[in-house]
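Visitor: Requesting a structural model of the entry that follows:
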Amino acid sequence: MCVCVPEIGVGLTGFGLFFLLFGVLLYFDSVLLAFGNVLFLTGLTFIIGLRRSAGFFFQRQKLRGSTFFLGGVALVLFRWPIIGMAVESYGFVLLFRSFFPVACGFILSLVNIPYLNVGIHF
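Guide: Okay, here's the model as predicted:
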């Protein structure tokens, strides 16, 4: 049985990303970054469920990325925000590197939508 509440999860994840961005913009404020990390991970868990989140983070091929990501979160929580965010970013890239081509393809497909194309016309 999967207890997923995607509506709450999307909101929590959005607020988490907002606080992460705001924390970086305010010169790596450790409280905002820690709050953003907690909200982001909680929102992700609400979106896909606890069992699937644990399954995602602790797959054998993603264990290195998970270690760096969660270690970076721990460093931010222990008030080492710059080093923690660097470690966390490296872990994020390792975790989601298979997703980047899909995201780039989606973003590039938006260029072909009429009225959203802001390219130079001759």
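Visitor: contacts, neighbours, all on C-alpha from now
Guide: Will do.
Visitor: what's in contact with stretch 65-75?
Guide: 34, 37, 57-58, 81, 83-95 (CA atoms under 8 Å, 6 or more residues apart in numbering).
Visitor: rerun that using 6 Å as the cut-off
Guide: Residues outside stretch 65-75 that contact it (CA atoms under 6 Å, 6 or more residues apart in numbering): F57, G84, M85, V87, E88, G91, F92, L94, L95.
Visitor: Would you show me how to pick out the buried ones of those in ChimeraX?
Guide: The ChimeraX selection below is limited to those of those classed as buried (16 or more other CA atoms under 10 Å):
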select :57,84,85,87,88,91,92,94,95
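Visitor: for comparison, sequence B:
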Amino acid sequence: KPSWTIGVGITGFGIFFILFGILLYFDSVLLAFGNLLFLSGLSFIIGLRRTFSFFFQRHKLKGTSFFLGGVVIVLLRWPLLGMFLESYGFFSLFKGFFPMAFGFLGTTFDIPFLSALFRRLQGTSSMV
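Guide: Just a heads-up that it's a prediction; the model follows:
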């Protein structure tokens, strides 16, 4: 299915524009463009129905409202406040994935200090 490869590319460009917008002192145009690319790329990767069902689960509504509210605030050219709200929403939405990601990084990279740090971070969070 070639749509997920397009989605990975669009999501990658979205992350690039978000990081570049932060690097250029919260440039609102780059951040808004990055947000739109990130969300549309995510929709290409997992599909519209699964994206909608992920964001609008009952226990994730708080994180979704902060994340999407931050996107709207960035689009209204208040980039610092918008990125703060987006960051809180992002960590609230994806907190269940962080222990798995830290465990993967700890086993993938065999660097002594980093492996111990990733194993420690993996053990402190719960999979809620």
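Visitor: Report the TM-score for the pair.
Guide: Scored against TM-score structural alignment, normalised by the length of structure 1, the superposed chains reach a TM-score of 0.89; 113 aligned residues with a CA RMSD of 1.5 Å.
Visitor: ok, I47 of structure 1 touching P6?
Guide: Yes - with contacts counted by CA atoms under 6 Å, I47 of structure 1 reaches P6, the gap being 4.3 Å.
Visitor: thinking again about what came up before, dump the contacts of stretch 65-75 of structure 1 into CSV; add distance to A103 of structure 1 and secondary structure as well.
Guide: Putting the contacts of stretch 65-75 of structure 1 into CSV (distance: CA to CA, whole Å; DSSP: H, G, I helix; E, B strand; the rest coil) gives the following:
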residue, distance to A103 of structure 1, secondary structure
F57, 20, helix
G84, 25, helix
M85, 22, helix
V87, 22, helix
E88, 20, helix
G91, 18, helix
F92, 14, helix
L94, 15, helix
L95, 14, helix
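Visitor: Go through the contacts of stretch 65-75 of structure 1 and say which is closest to G119 of structure 1.
Guide: Each of these was checked against G119 of structure 1 using CA to CA; the closest is F92, at 31.5 Å.
Visitor: Now which residue in structure 2 aligns to that closest one?
Guide: Using TM-score structural alignment as the criterion, F92 of structure 1 maps onto F90 of structure 2.
Visitor: Could you do F56 of structure 1 as well?
Guide: Aligned by TM-score structural alignment, F56 of structure 1 pairs with F54 of structure 2.
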